[in-house]
Structure formats: structure tokens, C-alpha cells
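>>> generate a structure from the sequence data that follows.
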Amino acid sequence: MAEKMGRLSAMLEPFYRGAITPFPSPDSHYRGRAEYKIFHDEEGAHYAMRHLDKKRFVLLEECPMVAEPIARRMWRLMELVNDDATLSKKLFGVEFLSATTDEVLVTMLYHRKLDEAWEARARTLQEKIGAKIIGRSRKQKEVLDGEFVTEALEVAGRRWLYRHYEQSFTQPNPFVNAKMIAWAMTQAHRHGRGDLCELYAGAGNFTIPLSSLFEKVIATEISKRSIQAAKENCALNGVENITFVRMSSEEFTEALEGKRAFTRLKNVDLGSYDIGTVLVDPPRAGLDEGTRRLVARFDTILYISCNPETLVRDLQELTRTHRVMDAALFDQFAYTPHMEAGVVLVKSEE
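All right, here's what the predicted structure looks like:
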């Protein structure tokens, strides 16, 4: 963590020399999702991960970084798979998605068609391990008893609920995620202005808690599944002041600038929003030129970054009009070089 703090401090130094708040991960059992290859030999099936040289696989005997709900089930699952030829036949991968509520969703990946015999054995398997199971093969998806887990995060004195769907994006470390949301809420309370706009909103991870600090919120996301989950999550939390729009950040930029009309916005009065605060949590590529130009229009920018290198690139442009007021390091991936960062920028006085 100290090495990461030093590295991020050096990267942000041209733009910010204040304190960077560190948010460390637990030492173990912190990863809420995991994906494994399945390696078969004469002794049976094994969890495996690709070696750093990309040429070999390493068979796993333990995996202490996965969250407790996964750890309690993954080894029992493999024992049962190895005792059942129907479940083990041509199984090549297993994916786990968990929640702090102890719910777990297991996706089993196969190189064969799944039949009624597989479904019967899989139903018995999910009863024995206490998890929902989905089977996937080429052009086939078999959902037995649901395709999401319900997460519950304690943030700012309230319990927030989220449906996390299979193979949709979720924050990998729920403990650091709760700290990220709390940090964003603190910064929004301190520096937020007007209505909130969020780009790359996903299933509402930040949007829903932050909505409690604003009168109106508009949020965009390109994934149809994520938009569906976001609306369901609003209902779970009794939130009614968010409008979710299925658009890319580039499309939303064109809409706000009046360059293009979109049918998806026919029931949305963009002119009724007095957007003063924008939150962005972009992919590793960071912000495109048009989106940088768009967010620079607003008084306050909350920037959550999974790639500090593209964050630094974007700050070179954004600090022409804004100044960095605070920064944080989120250690979602302990024991790796990867780090995530947050900065809040406020428009400079002319």
C-alpha cells in the first residue's frame, strides 16, 4: 500500500500536492467475484489459473483472497463435481459472484450441450452448496433459480441494496467499494452544486446513494442489462429522483450540445436539469475528447479512475478549467500493482 501511495502521489504531483486518503483492502477474503479455468487430469478436475508466463496453468490448493461466501462453497463444489461424471464432463470454467449477504451465484461453463440430466444434477448440487447455479455452453444458458445476487452495503448510516447480475460489471471488492461510495458522498456533500449527472453509471453503484444529496439526477449507461438492474436497484432502495438513460457518454455529449436528437430522450427534458456536478467512472481508456469537453462545463467533477495513467492524461486537460481539491487511493486489488484513484475537481474562479 505504501508503494502505491508513493506512485500515485508522484503521478498526481503536477496537479495536486495535498494529502491523498488511502482506503486499504482487507488482508484476505476481499474479492467478491472470481473466475477459474478447470484443469482435468487422471485425479479429476481442479481449479486453475494461468501462469504469469501465459504458457502454463497453476493448479490451486487454496485461494485466500476470495470472499468468505465463495470460500465456503468453492472446494465443496469441486468435490461434488469430481464425484459426478455428468457435472464434470467437459467442464472448462467456473465463475463465482458473491454478496456480503452470503448469496453466491455459480456459473459453470461447458464444451457440450447441457441436457435434462445435467439440470437434475445441477439442482442437487446447488442445494448441497447453498448457491444459485447457471450452466452455459455454446449458444445455451440454463438458469436454474435466478441470475443475480443481492448485495447490501452499509454507507453513510444506511443500508443500500443492489442486484448484481451474472456476467455484468460489479466492483470486485465490496469492502473497498463501500469506502469508494462513502468518499464520493463526502466530496459531493462538500463540493457538489446543482443537479447531478453521472456517466458510465453501471447498475447505479454510485448513483443511488449519491441521489440522496441531490434534488435531481440523470445517469447514462450503454449496457441494457445494467440499465435494467439500475432501475430495479432504485426500486429496492425507494429512490425516485434518478432518470437512467441508455446512451454512451459520447452520445450524451452530442445530446447536451444539441448536435443530435435521440429517440431514447424523447421523454426526458434535458433543459429541466441544472447540472452542476458530474461523476465519471470510465473504463481503463479514460475519457474521450468530447466527454472531457463536456464535463469541463460543470462546476464540480468527481472522477473515479481504474487507471491512474489515463486519469493523469485527462487531468492535463481538466485542470485548465478546474483545480483538484482532494484525492484518494482505493486498493481494490491487494498484493498486485493495480490501483484505483479518486479526485474531485472544482471549477477555478475566473
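>>> only C-alpha atoms for contact and neighbour calcs from this point on.
OK.
>>> right, and Ala327 touches Pro22 too?
No - Ala327 is beyond contact range of Pro22, at 9.0 Å (criterion: CA atoms under 8 Å).
>>> which one of the two is surrounded by more residues?
Ala327 (25 against 16; other CA atoms under 10 Å).
>>> quick check: the more buried one is in a strand.
Yes - counting by DSSP: H, G, I helix; E, B strand; the rest coil, one finds Ala327 located in a strand.
>>> also this sequence, please, to line up against the first:
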Amino acid sequence: MRGVIERLSDEGLGVLRDGRKEILVPYTAPGDVVEVRKWRRKKKKLIATDFKVVEPSELRVEPKCPHFGRCGGCLLQHVPYREQLRFKSSKLSRYLRMNVEVMPSPVIYGHRNRIDAVISTKGVGFRRYGTWWDVVDIGECPVFGETSGRALKALREFIEDEGLTTYDIRKNEGFLRYVVIREGKFTGEVMVNLVTKEGKLPESFPDYFPFATSLYWSVNRSESDVSYGDVERFWGEPFIRERLDDVVYLIHPNSFFQTNSYQAVNLVRKVAELANGERILDLYSGVGTFGVYLARRGFIVEGVEINPFAVEMANQNARINDVEATFRVGSDKDVESLSDYDTVIVDPPRAGLHPKLIRKILRDKPERLIYVSCNPKTLAENISHLKDKYRIESAVGLDMFPHTPHVEAVVELKRFET
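Coordinates of the predicted model:
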């Protein structure tokens, strides 16, 4: 099948149309002439697996990463950044049925503060696009920056010198499984977390990473393909720090933090700009990214988060910043009255708000909601259930994830006057 790529799908794949049939072609751009020889079906969609670009689009630019087109990490490096922003703005605007501008990332390479590299019999790197078993061996990740090259080089030397086995996911064999590299982009602090199966880690491990502020060994005792585990031991500092404006956050191997520090500054500023009143409820509060930042600006903040470890980290972040914010363990569906708060902030997982929480919002009618979302589809669905009581006051996109199809949104919802 041969034809012209019409547009990008929401997932960032080129759309090739043949009558009523659509085939999604990875790593293509609108205007590319492609020839597709094979495809597979995935969740009612047809994804090309054997194809070539016969005539490249004038839109294309040269990707910075030599692994682009094989690695599953970035899908859009071949698309000019201005077009990436236009694509994301169009997607958000379509879902929210209004014009939504997307704020560009201040940095589009070297912006990621975390990468999870697979250690396997196929190499050290990232999953090959479309597979769960294959790995693209990499030397450095341009979206993370030069520290990735330094850490991966040190890891390979450690593996070779100590004769360590790497993981075969199909056989569940081998010792080393993942290396997670994290960096405070505004502090320069580096964390390296080696994730293994059960076994013995050579005592020489820390000698290979003298540049790391914090070095961890974690054990994944399950067959699950995850890049975290039970902390076995650490060297150096127990945390690294990141700074967003005047707020310092502690980062642990098992805690979540926004992966683009440069844009995270704009994200917390935007939420602070929209917050109103005195009392703030921060739902899905995580490590207190929004809550601690807002408390630093004089708001009285309560945070609710289902993960006990994240709550512990959030309260530590409140203490080290000397702010009035308290965080507790709780589920979104178990929150009591929302009417005591002037502003409620929600930053749910991709699945969106729990239906019980939506019902409580409609019942208690807090004056202002700030909805932070990385999933335009569930964001739009949730807002549609609130439309009888709330209107969209403002909406903006933030490009937290350059060279991927993902986009963050911040929507301000205000209760209709009664």
C-alpha cells in the first residue's frame, strides 16, 4: 500500500488512508509518501510494521538522536518543534472545544531529569518501538543530556569488569534489570539507582560512579517489568534535591517528580497564578509539588495522596521549606467535604477523576477547581460531567514532553453563580 501521510494521530503516528481503512505509520510526518508492506492490529488500530518513506515531506528536520526511528522513547524528533506545538495545541483544542495555546518547553534537549534504561541481553538502552522484549543499545540520551552518557559508560565498565549477567525478560534470567538516572537540573545533583534481581552486588559498585550524589541498589523480586524495587542499600546522600524557584524538593528513587524541571517551573507558577482564596486542597498531591509551592506563597494547604511513601516525602518537603502545609494518606473517592476550601487542585492519573469525587464536587460546589492533566481525553470527559455547575475560565497547555505526542494541560474551572 502506497500513499501520503495526511496528519498525525493523537498518538503521534502518521495517518495513511486507503478508502475507509487507516494505517498508522510510526516516525512519519504529514506530506511523507510512504510504502507500507505489513501491519499489525492493536486495540482496533492498524500499526505499520514494515514500511519505508519513499519521498520525505518538506516538513521533516534531521533528528538529533542517532537512535531515532528504532528507540521507542521519542516519536517526533523529525518534526520541527513549532509543528509539534501546533499538533499539541490542535489536540487540546479539539478535546476542550476551545482554542488552547501550548507553552513551549524552555529547553527541548537535555530537559528530562529522569530516564529508565533497560539492562538486558540485547544491550543497555530503551525498548525498541512496538516491542516489549527487544532493546536499542544506546550510548547517550540527548533528551536527558550528557550525564546519561557518563552514567551508562560507567555502568558498562562495571558490568564488564565484574562479569555480571544481564536480564533476559523472556526467560526471567540474569541479574541486572534497569538503571534509573535522575538529575536535579537546577541543583546539578545526580542519582543512579541500579535495579536487579535478588543476588549479590559486587562491593566495587560505588567506585564506578564517583560523580553521583546519591547511589542506590534496589531489588525487584517479581517478574514484573518495572524499574523500581525494594531498596537494598544506598551510598552517599539518601536524596537528591531539585529546586523550582524558591522551593526545594527531595527526590528518592521511588518518588514521582515532573520529568521536565525547566517546564515544571512554569507549571507550578501557572497553578499558583490561578489559585485563589486562603485554603487550598491539593488532591493527588504526590510529593507536594504544587502544595509546598503554594504554601510558600502564603496559602494554607492540605494535601491528600493515596501513596503513603509520597505523603511522607511531601511532609518532609513541607518541613525543609518551613511552610504551612500538611499531607495525609487518602483516596480520591474518600475525600470528605470540599466546601471548606477556596480552591481545589486535582492532578489525577491518566484515568482521570473517580466518579465518586466528581459527584462530591457537584454536591459541595467549591468555588474554583484547577485541573492538571496529562490526558486530554479523560480531562474532557471529566469536565463534561461538571458542565452543569462549572465553566472553563481558562485553559493552557504546557509542553512537558518535547518530541513525544504527550502534553500537559491546566484548566481553571469556576462555579456558576447561583
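>>> TM-score for these two?
With the length set by TM-score structural alignment, normalised by the length of the first structure, the two chains reach a TM-score of 0.83; 314 aligned residues with a CA RMSD of 2.3 Å.
>>> what's Ile361 of the second structure in contact with, if anything?
Leu338 (CA atoms under 8 Å, 6 or more residues apart in numbering).
>>> right, I mislabeled it, should have said Asp116 of the second structure
With CA under 8 Å, 6+ apart, Asp116 of the second structure has these contacts: Phe126, Tyr178, Val179, Val180, Ile181, Ser227.
>>> among these, which two are most distant?
Phe126 and Ile181 (13.0 Å; CA to CA).
>>> surely Ala229 of the first structure forms part of a helix?
Yes - per three-state DSSP, Ala229 of the first structure lies within a helix segment.
>>> how far away is Leu85 of the second structure from Val407 of the second structure?
Computed as CA to CA, to the nearest Å, the Leu85 of the second structure to Val407 of the second structure distance reads 9 Å.
>>> also Asn307 of the second structure?
From Asn307 of the second structure to Val407 of the second structure the distance is 24 Å (CA to CA).
>>> next one: Lys387 of the second structure
For Lys387 of the second structure, the distance to Val407 of the second structure - CA to CA - is 23 Å.
>>> again, but for Tyr371 of the second structure
14 Å.
>>> isn't there a helix covering Leu267 of the second structure?
Yes - assessed with three-state DSSP, Leu267 of the second structure lies in a helix.
>>> give me the distance between the alignment partner in the second structure of Lys347 of the first structure and Leu369 of the second structure.
For Lys347 of the first structure, the equivalent position in the second structure is taken to be Arg415, counting by TM-score structural alignment. Per CA to CA, Arg415 of the second structure is found 8 Å from Leu369 of the second structure.
>>> more neighbours: these two, which one.
More crowded of Arg415 of the second structure and Leu369, by other CA under 10 Å: Leu369, with 25 against 19.
>>> wait, doesn't that one sit right on Asp347?
No - between Leu369 of the second structure and Asp347 there is no contact under CA under 8 Å: 10.7 Å.
>>> the second structure: matching residues for stretch 27-36 of the first structure?
The alignment of stretch 27-36 of the first structure onto the second structure (TM-score structural alignment) covers residues 108-117.
>>> before we move on, back to that, wait, the match of Lys347 of the first structure sits on Asp388?
No - Arg415 of the second structure is not in contact with Asp388 according to CA under 8 Å; the separation is 9.2 Å.
>>> can you give me the helices in the stretch 301-418 of the second structure?
308-320, 355-364, 376-386 (DSSP state H, counting those that start in this stretch).
>>> right, so those: which one is the most enclosed?
Compared across those, helix 308-320 shows the largest average neighbour count, a mean of 20 (mean count of other CA atoms under 10 Å).
>>> so what secondary structure elements neighbour that helix?
strand 247-251, helix 289-296, strand 325-329 (3 or more CA pairs under 8 Å, 6 or more residues apart in numbering; DSSP states H and E).
>>> switch the cut-off to 10 Å
strand 247-251, helix 289-296, strand 300-305, strand 325-329 (3 or more CA pairs under 10 Å, 6 or more residues apart in numbering; DSSP states H and E).
>>> in the first structure, what range does that helix match?
Counting by TM-score structural alignment, helix 308-320 of the second structure corresponds to 224-236 in the first structure.
>>> what are the contacting residues of the matching stretch?
Here stretch 224-236 of the first structure makes contact (CA atoms under 10 Å, 6 or more residues apart in numbering) with 148, 150, 160-165, 167-170, 201-205, 207-209, 211, 219-221, 223, 238-247.
>>> which of the residues you listed count as buried?
Buried subset of the contacts of stretch 224-236 of the first structure (neighbour count, 16 or more other CA atoms under 10 Å): 148, 150, 160-165, 170, 201-205, 207-209, 211, 219-221, 223, 242, 244-247.
>>> got any residues that touch both of Leu85 and Val407 of the second structure?
With CA under 10 Å, 6+ apart, Leu85 of the second structure and Val407 have common neighbours Lys91, Val102, Met103, Gly397, Leu398, Asp399.
>>> quick check: neighbours shared by Phe126 and Ile181 of the second structure?
By CA under 10 Å, 6+ apart, the residues touching both Phe126 of the second structure and Ile181 are Ile115, Asp116, Ala117.
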